[in-house]
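1. What shape does this take:
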Amino acid sequence: MSYIINLCQQRQDADLFRHFQGSRKVLFMRNPSRSEHIIVSLPTRPRLPAAAASPSLVVRTMPGRPTRALVSFGGLVFAAAIGRGGKTAFKREGDGATPRGDLKVLGGYRSGSLRAPVISATKLGRAGARDGWCDAPDHAAYNRYVRLPFGASHETLARPDALYDVVLVLDWNVRCRRRGAGSAIFLHLARPGYEPTEGCVALKRRDLMRILPHIRRGGCVRVV
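-> The predicted model follows:
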């Protein structure tokens, strides 16, 4: 979407123009010597079909491919990766399987090093080098966010790869925990070739970015 900005004060004009010019969002400038008008492009929320008012995200395994899935959302269908152990109704820590059920969105994170804008209906915290998630079944912080360094088994939310550039935390064994019933079930970015996950659901970046503006906290990811 483009906006016309009418500028008044000369100093304010220059500062504002430099801001948009630096971000490469200036599309056109009228009377550049006076900086009277500039047209800038700002990100807008991508649209889903009209029927997708508050849809669930439904995950179904591809026939004959237990670690690959099709994700339906508001009339759209995306490819996805799921756990190396396929799907299960009896999730256990370390089995590499994606749990069946209705998984509510509890919140999310984005990489602190990610500079690109992320349009999301769910508030995303910034994950840095001291942010982690405990996956030690015997620890009191099992399946909880933790601050690093942390003595028990955990994973780091600030990964060297891009898988956790954007993460939605799903309510599997979070609000009502059982020891060893699985941890860190997220919706995140997929590896090249949709390599299997450790139990999470993973989408291509472009597909996840299209969905994010429409998934609010409390929204449902249904693994069937």
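
2. use CA for all of it now, contacts and neighbours both
-> Noted.

3. what ranges do the helices span in this protein?
-> All helices of the chain, identified by DSSP state H, fall at 10-22, 205-211.

4. Return the distance of the top strand by length along the chain from the chain's centre.
-> Longest strand in the chain, counting residues (DSSP state E): strand 101-111. For strand 101-111, the distance from its own C-alpha centre to the chain's C-alpha centre is 8 Å (Cα atoms, centre = their mean, to the nearest Å).

5. list the buried ones in it?
-> 102, 103, 104, 105, 106, 107, 108, 109, 110, 111 (16 or more other Cα atoms under 10 Å).

6. Tell me the spacing between residue 194 and residue 78.
-> 12 Å (Cα to Cα, to the nearest Å).

7. now swap in residue 112 and tell me
-> 27 Å.

8. do residue 171 as well
-> 22 Å.

9. Please identify which of these two sits among more neighbours.
-> residue 171 (22 against 14; other Cα atoms under 10 Å).

10. Verify the contact between the more buried one and residue 105 for me.
-> Yes: using Cα atoms under 8 Å as the test, residue 171 is close enough to residue 105 to be in contact (6.3 Å).

11. Columns mean neighbour count and distance to residue 147 on top of the helices of the chain, output as a markdown table?
-> Converted to a markdown table, the helices of the chain look like this (neighbours: other Cα atoms under 10 Å; distance: least, Cα to Cα, whole Å):
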| stretch | mean neighbour count | distance to residue 147 |
| --- | --- | --- |
| helix 10-22 | 14 | 35 |
| helix 205-211 | 16 | 27 |
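
12. To residue 149, which of those helices lies closest?
-> Residue 149 lies closest, by Cα to Cα, to one member of the helices of the chain: helix 205-211, at 29.2 Å.

13. what's that closest one in contact with?
-> Helix 205-211 has contacts (Cα atoms under 8 Å, 6 or more residues apart in numbering) with 46, 73, 78, 118, 119, 188, 189, 190.

14. this one as well, want them side by side:
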Amino acid sequence: MTETRSRPAGGRHQVLQVRARPGQRSLGTVQLGQLVFPCALGRGGITRRKREGDGATPAGRFEVLDVYFRADRGRRPKTGLPVAALHPDDGWCDEPDHPRYNRPVPLPFSASHEAMWRQDRLYDIIVVLDCNLHPAVRGRGSAIFFHIAREDWRPTLGCVAVSPQHMRQILAQLRPGAVMEIL
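-> This next block holds a predicted model:
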């Protein structure tokens, strides 16, 4: 997994709008133009005061950066965004005091981290969002991704998640400069 970098965005932005459903803070919708799909959100709902480990999905506008996928579980997603295959030694540092906080890391890794190669389907396709990346502010949240939802739509730990087929439909429309706006 390579270091994620922000890219300059030119012209009009594509906007993926994410909203919680009234009365169901961990369920919502993702909208891209006329496409509207259900999504899972963090167990803490959407927050403007994101903190590491709070289980909430951060409100804000985040550039959609890179796409990673499990090549052993499905074909490469069709998209205008940069795409790379995940590997078993890919991780993501979630230790606020570590210099690699909220960055990809190779495994094994001694500090607290998330394994990107999972046994469940959640990271079969994963999209990195520019959330607390440039610069990463200690304790303001890490590993906030757009990824695949659990079959039972249980809440995420702070990410936005959709079904595999909806993820592929959305990615097919996206190009560099797209943003996810979590309201």
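
15. So which bit of the second structure is the longest strand of the first structure matched to?
-> Under TM-score structural alignment, strand 101-111 of the first structure corresponds to residues 60-70 of the second structure.

16. Ok, stretch 71-88 of the first structure next?
-> Going by TM-score structural alignment: stretch 71-88 of the first structure matches residues 30-47.

17. for stretch 149-159 of the first structure, same thing?
-> Going by TM-score structural alignment, stretch 149-159 of the first structure lines up with residues 108-118 of the second structure.

18. again, but for stretch 206-217 of the first structure
-> Under TM-score structural alignment, the match for stretch 206-217 of the first structure is residues 165-176.

19. how far out from the middle of the chain is the matching stretch?
-> That offset, for stretch 165-176 of the second structure, works out to 13 Å (Cα atoms, centre = their mean).

20. likewise stretch 25-35 of the second structure?
-> 14 Å.

21. can you list contacts of it?
-> 14-21, 36-46, 153-156, 170.

22. Report the buried members of those residues.
-> 14-20, 37-46, 153, 155-156, 170.

23. still on that earlier bit, quick one: which of the contacts of stretch 25-35 of the second structure sit in strands?
-> 15-21, 36-40, 46.

24. Those into JSON lines, with extra columns for distance to residue 166 of the second structure?
-> Shown next, in JSON lines, are those (distance: Cα to Cα, whole Å):
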{"residue": "15", "distance to residue 166 of the second structure": "16"}
{"residue": "16", "distance to residue 166 of the second structure": "13"}
{"residue": "17", "distance to residue 166 of the second structure": "14"}
{"residue": "18", "distance to residue 166 of the second structure": "14"}
{"residue": "19", "distance to residue 166 of the second structure": "16"}
{"residue": "20", "distance to residue 166 of the second structure": "17"}
{"residue": "21", "distance to residue 166 of the second structure": "18"}
{"residue": "36", "distance to residue 166 of the second structure": "9"}
{"residue": "37", "distance to residue 166 of the second structure": "7"}
{"residue": "38", "distance to residue 166 of the second structure": "9"}
{"residue": "39", "distance to residue 166 of the second structure": "10"}
{"residue": "40", "distance to residue 166 of the second structure": "12"}
{"residue": "46", "distance to residue 166 of the second structure": "21"}
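
25. Closest one to residue 89 of the second structure out of these, please.
-> residue 40 (26.8 Å).

26. For that closest one, give its distance to residue 174 of the second structure.
-> 20 Å.

27. Repeat that for residue 161 of the second structure.
-> Distance from residue 161 of the second structure to residue 174 of the second structure, by Cα to Cα: 16 Å.

28. Which one's more surrounded, those two?
-> residue 161 (31 against 20).

29. Which residues are in contact with the more buried one?
-> 39, 40, 41, 146, 147, 148, 149.

30. Hmm, the fifth one is touching residue 120, no?
-> No: with contacts defined as Cα under 8 Å, residue 147 of the second structure does not count as touching residue 120, sitting 11.9 Å away.

31. Give me the neighbour count for the aligned partner of residue 123 of the first structure in the second structure.
-> Taking TM-score structural alignment, the alignment pairs residue 123 of the first structure with residue 82 from the second structure. Using other Cα under 10 Å, residue 82 of the second structure has 12 other residues around it.

32. Ignoring the adjacent residues along the chain, who's closest to residue 191 of the first structure?
-> residue 163 (6.9 Å; Cα to Cα, 6 or more residues apart in numbering).

33. Endpoint to endpoint, the match of stretch 71-88 of the first structure covers what distance?
-> Termini of stretch 30-47 of the second structure sit 17 Å apart (Cα to Cα).

34. Give me the aligned partner of residue 55 of the first structure over in the second structure.
-> Residue 55 of the first structure maps onto residue 14 in the second structure, by TM-score structural alignment.

35. got the contact list for that match?
-> Residue 14 of the second structure sits in contact with 32, 174, 175, 177, 178, 179, where contact means Cα under 8 Å, 6+ apart.

36. Can you say which of these are buried?
-> 32, 174, 175, 177, 178, 179.

37. The last one contacts residue 13, doesn't it?
-> Meaning residue 179 of the second structure. Yes: the pair residue 179 of the second structure / residue 13 is scored as a contact, 6.7 Å apart, by Cα under 8 Å.

38. Just flag the most distant two among the buried ones among the contacts of residue 14 of the second structure.
-> 32 and 177 (13.8 Å).

39. for the match of residue 123 of the first structure, what are its contacts?
-> With Cα under 8 Å, 6+ apart, residue 82 of the second structure has these contacts: 65, 66, 67.

40. Over in the first structure, see which of those survive.
-> Using both residues aligned by TM-score structural alignment, their matches' Cα atoms under 8 Å, the first structure keeps these contacts from the contacts of residue 82 of the second structure: 66, 67.
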